[in-house]
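In: generate a structure from the sequence data that follows.
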Amino acid sequence: MTYTQASMDALRHSGDELADSVVATLFERGEVGTFNTLMRYVSTSGAPLPDGLPDVARAYLEATSTPPAWVDWDEMEKARLFFIDNNVHISTALSFAAMPACYVVPHVARLLSATHGLDYPSKRMAETGQFTVYLMRPDAFEAGGRFLPAAQKVRLLHASIRHHLKRENRWDDQALGTPICQEDMIGGQMFFSLLVLDSLHRLGIHMSTEGAEAYFYAWRVVGAILGVDQAAVPRDLDEARQFLDRYMLRHMGPSQEGAHLTRQLIDLYEDVVPGTFFDPVVSALIRYLIGETCADWLQVPSTRWDSVVKVVPSMLGVLESIEDASPVGAWALDRLGHLTTLLELSSLTRGRVMHYAIPEQLKKDFGVSGGVPRTRRWTPPAPASAG
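Out: Prediction:
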């Protein structure tokens, strides 16, 4: 698939017809509060839907209760094992590369600012972390799994943001496109898949081609479940590179909102890490993973640790050598990674479960009411040529 300015422009004016119609009907009938109250009891796949659920919501939940028929479950299992093998590194890439990349797209930063809570700046990271952990559990798509209900709610959350911004005329559709449009949804999918893989490569993580492709495939499945147009989404890593490069060249730049969100992110992780000695590592990692230009746009401070973090790939290489040479070492490191990820998630959520409720109004504060074989080591696709 070839992406052009015209094809990307077309994606800017398309949302999610199914979810948008459900949310519009819920607001029109005054049923959002009832929906949110009842949906707090729907957290696992296969659970009976509660009595009193609005008919339009019930129909939506039933229609979206299963993954796409085309899913390759062998590939999904490879992705899960890849995640287990690299969960700490993936969490690092999500936190210090993927999220800042969102902030370096000014209209996305503006939208995120409009939907963040000043009193709980970790909410976005907590939701992303919890969502990823749900996705990579063995029972993610089985009865009792938590991923599909979370995805159903996230899809409606996105639709509700589009609904509010359009209804209150607080978004310039002509200049900015539809809020959370298809281009931005695919862009987000690329941030959480290809950009994460790029960051792991930059950190010196030894990834197999099979593992990297499986991880990307898992996010393709996620995109389909979240309403991404499968006729437009990149089908492999080479197409992903072409899309992501063009997307970033079209949109990236500095913004006050992006700098503000990045400051919140840095403060959040400095609070998570005990003491203050290692606080500068947060800024240094962001600079290392997203590059000097983007870091300057986001006003990420330079610190004495900027040079130190450049030895991280060598340190990780030693750990991976231990993992490769010893089954016991591999088990211990994977277990440590699992516990570290859960500890980070617990700190971000403050022990809460993220329910992804449909907001009845937007925040006024912002002006808006292991197991994969290590063969064929993966290297990133070449940059897309300009055109």
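In: please make it C-alpha for all contacts and neighbour counts, starting now.
Out: Noted.
In: give me the buried positions along stretch 40-54.
Out: 42, 43, 44, 45, 46, 53, 54 (16 or more other C-alpha atoms under 10 Å).
In: pretty sure residue 115 sits against residue 363.
Out: Yes - because the distance of 6.1 Å satisfies C-alpha atoms under 8 Å, residue 115 is recorded as touching residue 363.
In: just name the closest of the buried residues of stretch 40-54 to residue 375, please.
Out: Of all the buried residues of stretch 40-54, residue 375 sits closest to residue 45, with 35.2 Å by C-alpha to C-alpha.
In: for residue 48, helix, strand, or coil?
Out: coil (DSSP: H, G, I helix; E, B strand; the rest coil).
In: one step back: compare residue 115 and residue 363 and say which one has the larger neighbour count.
Out: More neighbours surround residue 115 than the other of residue 115 and residue 363, with 20 against 16 (other C-alpha atoms under 10 Å).
In: so which elements touch the strand or helix carrying residue 220?
Out: Per DSSP states H and E: residue 220 is located in helix 209-225. Here helix 209-225 touches helix 73-93, helix 182-190, going by 3 or more C-alpha pairs under 8 Å, 6 or more residues apart in numbering; DSSP states H and E.
In: quick one: which of those helices is nearest residue 299?
Out: Closest among these, using C-alpha to C-alpha: helix 73-93, at 19.0 Å.
In: next, the second sequence, to be compared with the first:
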Amino acid sequence: MNPTPTAPPRPRYDDTALDALATQGDPLADETVATMFARGEVGDLNTLMRFFTTAGHQLPDRMPAAAAAYFEATSVPPSWVDWDVMEQARLFFMDNAAHINTGLSFASMPACYAIPRVARLLAASHSMDYPSRRMANTGQFVTYLMQTNAFEDGSKFIPAVQKVRLLHAAVRHHLREGGHWDVAADGLPLSQEDMIGGQVCFSLLVLDAMHRLGVHMSEEGAEAYFYAWRVVGAMLGCDMDSVPRDLTEARQYTDLYLIRNLGPSQDGVRLNAQLMRLYEDVVPGTFFDPIVPATIRFLVGDTIADWLEIPRGPWDAAAKAVPVVLGLLETIEDSSPLAEWAMDKAGSLVTGFELASLTRGRVMHHAIPAELRTDYGVKPPRTGRWVPPAPSPAS
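Out: Model (predicted):
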């Protein structure tokens, strides 16, 4: 007697699940922001937040009551955090800081701009007139996350993540309450769908970019890096019942999220053009300027690159040779502790130069917008190479 065939497991993510996430916000942060706007306290909060940059310090005396309650409620990491895995993530970051920043800058950010709804959200903020500010905020945020004291008194990560969460809620408030957003057509602005989408774009897409560049990564390191972003997602108000639990689920979510949302838009074109000009300005001279669009095109692919109107050029072919060069360097690094130290030191210096160029040596402050635009050390041994999860059936 033949056994009864079993149906394949239903995927955790489908259009119905993401449709539901598209209607959900962040109740704690949303209520805090709504209360402060109703009481006219946003200006005072922005001033006081400049003096609250370090975890464990007493909140300013004149902090609005709603904000003080919010900062108190969000002052500790989730109780479920595995600190051994977070240490693995920190070591992974130390080993790959320059590559991670490359993935963030040349893959994750452009991919976000190729999502018209997200590009519109970003374009609605005055801060996007200064693209270095967003890149500086992102780079500093990741650097704070990967420091040894990120979750202890004296760290700057927890205040940073608390402020970013309020900033997201403020953007939702403006767009939803100001009549600038069609919730029925586009879902809630900065909904759970997009919040989780941002988490996977800043984790899995970075790992994908590193893999495409030929960077050697262990399975444990890649999973730990993704785990760190799960912790970030929880602290940013993501619905953890819906957040991918590992890289395999992250692939499923990412594939579906991008299939649902990718497309061309003028906001995306403008934002990416600003981003490329920023990168070109960071590197002295003009000789290497063409490598910026070539690298982005190589990492995001021709379809997204064409949607973003990234110019083609003679450096496109050269960019395809980068994995070969990096692969050779990584092989040398793997075979010699001295070479490994030298490569890590060089990567650290490059990362520091990039961040210093963007921040001008200043601490970046996250402020709630009063309005929106009217027009919108010791490393664990490597145990094999990380390979990206296979595409999900939805793709």
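In: rewinding a little: just the ones of the buried residues of stretch 40-54 of the first structure in strands?
Out: With strands taken from DSSP state E, there is no overlap with the buried residues of stretch 40-54 of the first structure.
In: in a markdown table: those residues, plus distance to residue 309 of the first structure.
Out: Converted to a markdown table, the buried residues of stretch 40-54 of the first structure look like this (distance: C-alpha to C-alpha, whole Å):
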| residue | distance to residue 309 of the first structure |
| --- | --- |
| 42 | 43 |
| 43 | 40 |
| 44 | 40 |
| 45 | 42 |
| 46 | 45 |
| 53 | 51 |
| 54 | 52 |
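In: what's the closest of those residues to residue 127 of the first structure?
Out: Nearest to residue 127 of the first structure among these, with distances taken as C-alpha to C-alpha, is residue 43, at 14.1 Å.
In: in the second structure, what sits opposite the closest one in the alignment?
Out: Superposed on the second structure with TM-score structural alignment, residue 43 of the first structure falls opposite residue 53.
In: that match and residue 157 of the second structure, how far apart?
Out: Distance, residue 53 of the second structure to residue 157 of the second structure, using C-alpha to C-alpha, to the nearest Å: 9 Å.
In: and residue 46 of the second structure, which helix or strand is it part of?
Out: Using DSSP H and E, residue 46 of the second structure maps to helix 42-49.
In: for the match of residue 43 of the first structure, list the residues it contacts.
Out: Applying C-alpha atoms under 8 Å, 6 or more residues apart in numbering to residue 53 of the second structure gives the contacts 156, 159, 160.
In: ok, residue 41 of the second structure next?
Out: residue 64.
In: ok, now the one 3 residues further on?
Out: When contacts are counted by C-alpha under 8 Å, 6+ apart, residue 44 of the second structure touches 63, 64.
In: try 6 Å
Out: If a contact means C-alpha atoms under 6 Å, 6 or more residues apart in numbering, then residue 44 of the second structure has no contacts.
In: counterpart of it in the first structure?
Out: Using TM-score structural alignment, residue 44 of the second structure pairs with residue 34 in the first structure.
In: just checking, next helix/strand downstream of the helix holding residue 220 of the first structure?
Out: helix 237-251.
In: average offset between that next one and the second structure?
Out: Once the two are superposed, helix 237-251 of the first structure sits an average of 0.5 Å from its aligned residues in the second structure (mean C-alpha distance after the TM-score superposition for the first structure).
In: identify each buried residue in that helix, please.
Out: Under the neighbour-count criterion of 16+ other C-alpha under 10 Å, helix 237-251 of the first structure has 237, 238, 239, 240, 241, 242, 243, 244, 246, 247 buried.
In: and if you look at stretch 159-179 of the second structure?
Out: So for stretch 159-179 of the second structure, counting by 16+ other C-alpha under 10 Å, buried means 159-175.
In: re earlier: for residue 106 of the first structure, state which of the buried residues of helix 237-251 of the first structure is nearest.
Out: Distances from residue 106 of the first structure to those, taken by C-alpha to C-alpha, are shortest for residue 247, at 12.4 Å.
In: separation between that closest one and residue 104 of the first structure?
Out: 12 Å.
In: quick one: contacts of the helix holding residue 220 of the first structure?
Out: With contact meaning C-alpha under 6 Å, 6+ apart, helix 209-225 of the first structure is reached by 75, 76, 78, 79, 82, 193, 372, 376, 377, 378.
In: hmm, try it at 7 Å
Out: 67, 75-76, 78-79, 82, 151, 189, 193-194, 197, 230, 372, 376-378 (C-alpha atoms under 7 Å, 6 or more residues apart in numbering).
In: report the two of those residues separated the most.
Out: Largest separation among these by C-alpha to C-alpha: 151 and 376, giving 32.7 Å.
In: test my guess that residue 100 of the second structure contacts residue 206.
Out: Yes - here residue 100 of the second structure lies in contact with residue 206, judged by C-alpha atoms under 7 Å, at a distance of 6.3 Å.
In: okay, these two: which has more neighbours?
Out: residue 206 (26 against 23).
In: so where does residue 143 of the second structure fall, helix or strand?
Out: According to DSSP H and E, residue 143 of the second structure maps onto helix 131-145.
In: what range in the first structure does that helix sit on?
Out: Aligned by TM-score structural alignment, helix 131-145 of the second structure falls on residues 121-135 of the first structure.
In: centre of the chain to that stretch, how far?
Out: How far stretch 121-135 of the first structure lies from its chain's middle: 8 Å, per C-alpha atoms, centre = their mean, to the nearest Å.
In: next: stretch 185-205 of the first structure.
Out: 10 Å.
In: which part of the second structure lines up with that stretch?
Out: By TM-score structural alignment, stretch 185-205 of the first structure lines up with residues 195-215 in the second structure.
In: contacting residues around that stretch?
Out: Residues outside stretch 195-215 of the second structure that contact it (C-alpha under 7 Å, 6+ apart) are 99-100, 103-104, 107-108, 226, 229, 233, 238, 243, 250, 254, 257, 299, 322-324, 326-327, 330, 388.
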